[in-house]
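Undergrad: My questions concern the predicted model and sequence given below.
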Amino acid sequence: MSGSSPYSHDLDKNDANFVALTPIQFLERAALVWPDRPAVVHGARRYTWKQTMERAKRLGSALSKRGIGPGDTVAVMAANTPELYEAHFGVPMTGAVINALNIRLDAEAIAFILDHGEAKFVITDREFSRTMKEALEKLGRDIPVIDIDDSEAGDVGDLIGEKTYEALLEEGEPDFAWRWPKDEWEAIALNYTSGTTGNPKGVVYHHRGAYLNAMSNVVTWSMPPHATYLWTLPMFHCNGWCFPWTLAIIGGTSVCLRKVTAKNIFDAIADEKVTHFCGAPIVMGFIVNAKDSDKREFDQKVNVMTAAAPPPASVLERMQREGFNVTHVYGLTETYGPATVCAWKEEWNDLPVEEQAARKSRQGVRYVVQEGLTVMDPETMQETPADGETIGEVMMRGNITMKGYLKNPKASQEAFAGGWFHTGDLGVMHDDGYIQLKDRSKDIIISGGENISSIEVEGVLHKHPAVNAAAVVAKPDDKWGETPLAYVELCEGQAVSAEDLIAFCREHLAHFKCPREVRFVELPKTSTGKIQKFVLRSMAKGGQAGA
């Protein structure tokens, strides 16, 4: 019996040999080891690691003085700026949970998130003041609001809060005694995913997972000390795939990018000597399709991590030919961002570039800190053959899987059925153990790295009096990865133009969720009347215009 083992006696955990994991301590270490190295760059603003630590402490202190503490939610509506970077440390320093809001959402969605997440404090960039002001009106309760008055934003928006972020920091102390989590299972972040039906679901991260995935980013990408990282990936998206914490591990430099354009990317690479950046395939599209006038020459090797919709092999090939080294990862909001990687094998270097691109477009193997990745029949929970052909549901489990969905136990239980996280994505397992996505069982469209629920868009289309039935599917797009394509069946005797339907959607949805194209067809249905979306997806990929 284990009780008789000498290792089961007098070797208990104590304060000296067991400490709860938290990524906050990465910042404390960076400020100690590299106090004068650049931590954050944003236009004319430059902050060292010592200054970033002090600013994060001031934020935590100011929030604490205002009553923010363990278990509270602090919402931040911001672009990729120093303020949002600092909030990833300053907010959890109080024991509170950071809720980085998707700046592309409309006021109704933001209001729902603020209400459902029980936000007690809001920090918002003035560029998004119109949306936030409307959201707060819909919320119907008073909540403290602080403005980010970023000079790089230009002359946009209004100041709607009680004071600016910089004034808030003046309330705090630079030597704030921040709170180490008592348990690494404590929540550190709340992120909302659009899901497939109804309102968005709140995905809860814990300190342990954030710590481990931040570390795993370093290992997976072989990131060297003091790498210079360009923020093309929104910091609100899965907390920037945990990279705010990753950069503190290596004492790297965060180059903030408020607006992602080809020119801005090339300027940053050339001027700031960027070595790494992440983003959806659309970011790679900016690069390969850049005008000569937007391009800049640079000497350093630039590493790119991409996810979202599988990148077109043609784009991967062009990136490689232009000197960018692309790493393909895959994950979900529920897995802290990337949880698999297409780990590169040296022997693949001898393959033709086209075949290399095809290999690189696979989603790959599990991250080093994710303990399980497989493809299963979701009904039987039996693994599918590793033949590259038999389709099943991709499933994961491990330390970088969410705590669960906030205030939604039914959805959490369904997601974790059988001891595995059900991704809802359909894929195959190849004979070398690498997975590859084939479809999405939840019909989520990933456009520019953002999830769009086809059912949500269909719900709006069905509100139009001329629409009898509608189905929205993903149409492959070289720039955005995917865009929403609506197939519409009109009511008898009714007429409406595609342009009018798109305009109608824009009145009810965030613009990025709206169909880029509408095709009028008689929708294909089963004998029971269910719309056959697989037929429509095939039509979308083939470019068939329909009736």
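TA: That came in fine, so what should we check first?

Undergrad: When you work out contacts or count neighbours from here on, use the C-alpha atoms and nothing else.
TA: Noted.

Undergrad: tell me the contacts of the most centrally placed residue in the chain?
TA: With distances taken as C-alpha atoms, centre = their mean, H237 lies nearest the centre of the chain, 2.9 Å away. Taking C-alpha atoms under 8 Å, 6 or more residues apart in numbering, we find H237 in contact with 100, 102, 191, 333.

Undergrad: Then T52?
TA: Neighbours of T52 in contact, by C-alpha under 8 Å, 6+ apart: 31, 39-40, 86.

Undergrad: Now, the residues you listed that are in helices?
TA: Residues of the contacts of T52 located in helices (DSSP state H): 31, 86.

Undergrad: that's a strand at T124, yeah?
TA: Yes. If the criterion is DSSP: H, G, I helix; E, B strand; the rest coil, then T124 is within a strand.

Undergrad: Is it correct that it is in contact with I148?
TA: Yes. T124 lies in contact with I148 (C-alpha atoms under 8 Å); the separation is 5.8 Å.

Undergrad: list residues touching both of the two?
TA: Shared contacts of T124 and I148 (C-alpha under 8 Å, 6+ apart): A78.

Undergrad: And the helix ranked longest in the chain, how far out from the chain middle?
TA: The longest helix of the chain (DSSP H) is helix 49-65. Helix 49-65 sits 25 Å away from the centroid of its parent chain (C-alpha atoms, centre = their mean, to the nearest Å).

Undergrad: Please enumerate the strands of the stretch 51-200 of the chain.
TA: Under the criterion DSSP state E, counting those that start in this stretch, the stretch 51-200 of the chain carries strands at the ranges 73-77, 97-100, 119-125, 145-148, 163-164, 187-193.

Undergrad: here's the one I want to compare it with:
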Amino acid sequence: MDNLPKYEANHTKLTPLTFLKRAAASYPNRTSVIHEGTWFTWSQTYDRCRRLAFSLRSLNIARNDVVSVLAPNIPAMYEMHFAVPMAGAVLNTINTRLDAKNIATILRHSEAKVFFVDYEYVNKAREALKMLVVQKGAEPNPKEQNYSTLPLVIVIDDINSPTGVRLGELEYEQMVQHGNPNYVPEEIQEEWSPIALNYTSGTTSEPKGVVYSHRGAYLSTLSLILGWEMGSEPVYLWTLPMFHCNGWTFTWGVAARGGTNVCIRNCAASDIYRSIALHNVTHMCCAPIVFNIILGAKPSERIVIRNSVNILTGGAPPPASLLEEIESLGFHVTHAYGLTEATGPALVCEWQQQWNRLPKQEQAQLKARQGVSVLTLADVDVKNLDTMESVPRDGKSMGEIVLKGSGIMMGYFKDKKATSEAFNNGWFRTGDVGVIHPDGYLEIKDRSKDVIISGGENISSVEVESVLYRHPRVLEAAVVAVPHPKWGESPCAFVSLKKDSSNDHVTEGDIIGFCRKNMPHFMVPKMVKFLEELPKTSTGKVQKFELRVQAKCFEVSENLQSKNNNKSSQLNQNNQHIIMAVSRL
């Protein structure tokens, strides 16, 4: 039996590109993409992707070349998830919220050959490209490859209302129109070859390029559409940025189910409600921050949701009260946990029918857990890394969450050391601390990597600290996460100041203002606390656990102060009404 050979008919390479070909053949006239006044069918999307892939090949894009894109959730961003790998290249989607410096770093490290830029981000892209130019006589950086060849820039103009904005001569729709609709996509030579490159800040200021394989992307996509029970013909609203882990693989997953992609440029409450009502949306993914956007909608923006909308959410665990509130509007929430290195969600809090009999508050508490592994994973565990023994399943004993399976990344681009450290003792180390409950469901208790998840964005505390240390008056700095009512979490900075004979007073506003000038705004600390000296261990390491406790106390005290101020304001208003009434007598 072991000697049976493999044939072309019974051994095909796994790639999510097959999902698009199947959708075009099985549902050619079914709507694939909607963006404002633009509608495409699956036949048209397949045609457009092949045209773009042909144009990329005409630009001498070779196998495994990197193609970067800086764009919001628009049809072009969706199409490139198929067109770029069809040309044999690797797709690099860049976080649109990064500043020019970080974008330049990614372009340099990835050695991108082509750079697609949405018209809205042309100025930011221009600034990043200027930073890529290698100045003559500059000292070479041994950690960074000199990147003297700038990528070819192609602007993505507004497909509904062209603006004419350009950064060079090429434009996206021209690339599509001039392409060959009969182009035969590059055959995948090996399913263990790269399809996407995504950057995560991790725990250092050095960006890490996470490489996905065709095989991993294919299997992760299947596991998520099965685990989420996404049926045929879903209508998927793109509130999750496609640059986040390739939209948690749903860029490929919606094609696999023959569904409809509803693209919105901005994640505004009015656009969300309008799209749900207009297109009968059935599914959407988002960070908990989007819950606040939905709940904070003005009465004029709200529309009664007639049919339940399934939401898959990840990021900082949403409070049980927030889950209760969002579900009361007609949403059905499923909580997931993942990371860039796991191709998005690795754990999903699969709902059990018996939980339906529990009170709503208990249901919300259960939904806030991270859950069980997706089907892609061969195994997930919480271990004591000193002994590599599994922790007891008591919901109390903590250890590090470790993963194993085909959905895990190929490795870190150009970083063998970091890759080797991540894959330790046969497991992928997440760096997240958690527990396992008696029913086998996991729950995160802390993040050993000190990554702060704010509004769905990963913020490296080390990266923020490195900027704080550049302030001329800062002696020591440490950044921890503090719960935030809108963003889920936000950075809280603790600093001690240098003794200065000038006696210049440094305020919280001064520090925050300095940060806003030197880092992306979503990374800026929302709170700064001054200490004479940061608490340290006997070996000189900052005790961040103690700082987290202090940060939570500060948040509570400030919330109480805010409530007291509101009460005082109300009392003052009441007193004013009494005075006015008396004056009329």
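TA: Thanks, I have it. Quick caveat, the model's predicted, so the values are computed rather than measured.

Undergrad: And the TM-score between these chains?
TA: The TM-score (TM-score structural alignment, normalised by the length of structure 1) is 0.96; 538 aligned residues with a C-alpha RMSD of 1.5 Å.

Undergrad: In JSON lines: the strands of the stretch 51-200 of structure 1, plus distance to M396 of structure 1 and mean neighbour count.
TA: JSON lines is the format used below for these (distance: least, C-alpha to C-alpha, whole Å; neighbours: other C-alpha atoms under 10 Å):
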{"stretch": "strand 73-77", "distance to M396 of structure 1": "28", "mean neighbour count": "26"}
{"stretch": "strand 97-100", "distance to M396 of structure 1": "24", "mean neighbour count": "27"}
{"stretch": "strand 119-125", "distance to M396 of structure 1": "30", "mean neighbour count": "22"}
{"stretch": "strand 145-148", "distance to M396 of structure 1": "38", "mean neighbour count": "25"}
{"stretch": "strand 163-164", "distance to M396 of structure 1": "42", "mean neighbour count": "18"}
{"stretch": "strand 187-193", "distance to M396 of structure 1": "18", "mean neighbour count": "26"}
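
Undergrad: Which one of the ones you listed lies nearest to M376 of structure 1?
TA: Checking those against M376 of structure 1 by C-alpha to C-alpha gives strand 187-193 as the closest, at 23.4 Å.

Undergrad: which residue in structure 1 lines up with I264 of structure 2?
TA: Matched by TM-score structural alignment, I264 of structure 2 corresponds to L257 in structure 1.

Undergrad: burial count for the nearest residue to that match once chain neighbours are set aside?
TA: Leaving aside its sequence neighbours, L257 of structure 1 sits nearest to W231 (C-alpha to C-alpha, 6 or more residues apart in numbering; 5.5 Å). Other residues near W231 of structure 1 number 25, with proximity taken as other C-alpha atoms under 10 Å.

Undergrad: and the corresponding residue of structure 2 for W231 of structure 1, what is it in contact with?
TA: Matched to structure 2 by TM-score structural alignment, W231 of structure 1 sits across from W238. Neighbour list for W238 of structure 2: 73, 261-264, 284-285 [criterion: C-alpha under 8 Å, 6+ apart].

Undergrad: By neighbour count, which of the residues you listed wins?
TA: Highest neighbour count within the contacts of W238 of structure 2, by other C-alpha under 10 Å: N261, with 29 neighbours.

Undergrad: hang on, that residue in a strand?
TA: Yes. Assessed with three-state DSSP, N261 of structure 2 lies in a strand.

Undergrad: Make TSV out of the strands of the stretch 51-200 of structure 1 and add distance to K301 of structure 1.
TA: Listed next are the strands of the stretch 51-200 of structure 1 as TSV, based on distance: least, C-alpha to C-alpha, whole Å:
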stretch	distance to K301 of structure 1
strand 73-77	33
strand 97-100	31
strand 119-125	33
strand 145-148	34
strand 163-164	39
strand 187-193	33
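
Undergrad: What is the burial count for E532 of structure 2?
TA: Number of residues near E532 of structure 2 (other C-alpha under 10 Å) recorded here: 11.

Undergrad: Sorry, slip of the keys, the one I care about is E389 of structure 2.
TA: Per other C-alpha under 10 Å, the neighbour tally for E389 of structure 2 reads 12.

Undergrad: That one matches what in structure 1?
TA: Checking TM-score structural alignment: E389 of structure 2 goes with Q382.

Undergrad: ok, its match touching M376?
TA: Yes. Between Q382 of structure 1 and M376 a contact is recorded at 5.3 Å, counting by C-alpha under 8 Å.

Undergrad: Nearest spatial neighbour of K138 of structure 1, chain-adjacent residues omitted?
TA: Spatially, and ignoring its direct neighbours in sequence, K138 of structure 1 is nearest to A111 (6.1 Å; C-alpha to C-alpha, 6+ apart).

Undergrad: where's that neighbour relative to Y165 of structure 1, distance?
TA: 22 Å (C-alpha to C-alpha, to the nearest Å).

Undergrad: sorry, back to before: who wins for most neighbours among the contacts of T52 of structure 1?
TA: Taking other C-alpha under 10 Å as the neighbour criterion, A39 ranks highest of the contacts of T52 of structure 1 with 28 neighbours.

Undergrad: Now do the contacts for it.
TA: A39 of structure 1 is in contact with 46-49, 52, 248, 251-254, counting by C-alpha under 8 Å, 6+ apart.

Undergrad: Just flag the most distant two among the residues you listed.
TA: Within the contacts of A39 of structure 1, R46 and A248 form the most distant pair, 15.6 Å apart (C-alpha to C-alpha).

Undergrad: Endpoint to endpoint, stretch 503-513 of structure 1 covers what distance?
TA: Counting by C-alpha to C-alpha, you get 12 Å between the two ends of stretch 503-513 of structure 1.

Undergrad: so that stretch matches what in structure 2?
TA: Going by TM-score structural alignment: stretch 503-513 of structure 1 matches residues 513-523.

Undergrad: repeat for stretch 289-299 of structure 1
TA: With TM-score structural alignment as the criterion, stretch 289-299 of structure 1 aligns to 296-306.

Undergrad: Distance from the matching stretch to the middle of the chain?
TA: What separates the centre of stretch 296-306 of structure 2 from the centre of its chain is 26 Å, taken as C-alpha atoms, centre = their mean.

Undergrad: contact partners of it?
TA: With contacts defined as C-alpha under 8 Å, 6+ apart, stretch 296-306 of structure 2 is touched by 269-270, 273-274, 276-277, 329-330.

Undergrad: Quick one: buried ones out of those residues?
TA: 269-270, 273-274, 276, 329 (16 or more other C-alpha atoms under 10 Å).

Undergrad: on that earlier part again, tell me how far the ends of the match of stretch 289-299 of structure 1 are from each other?
TA: For stretch 296-306 of structure 2, the separation between the terminal residues is 19 Å (C-alpha to C-alpha).
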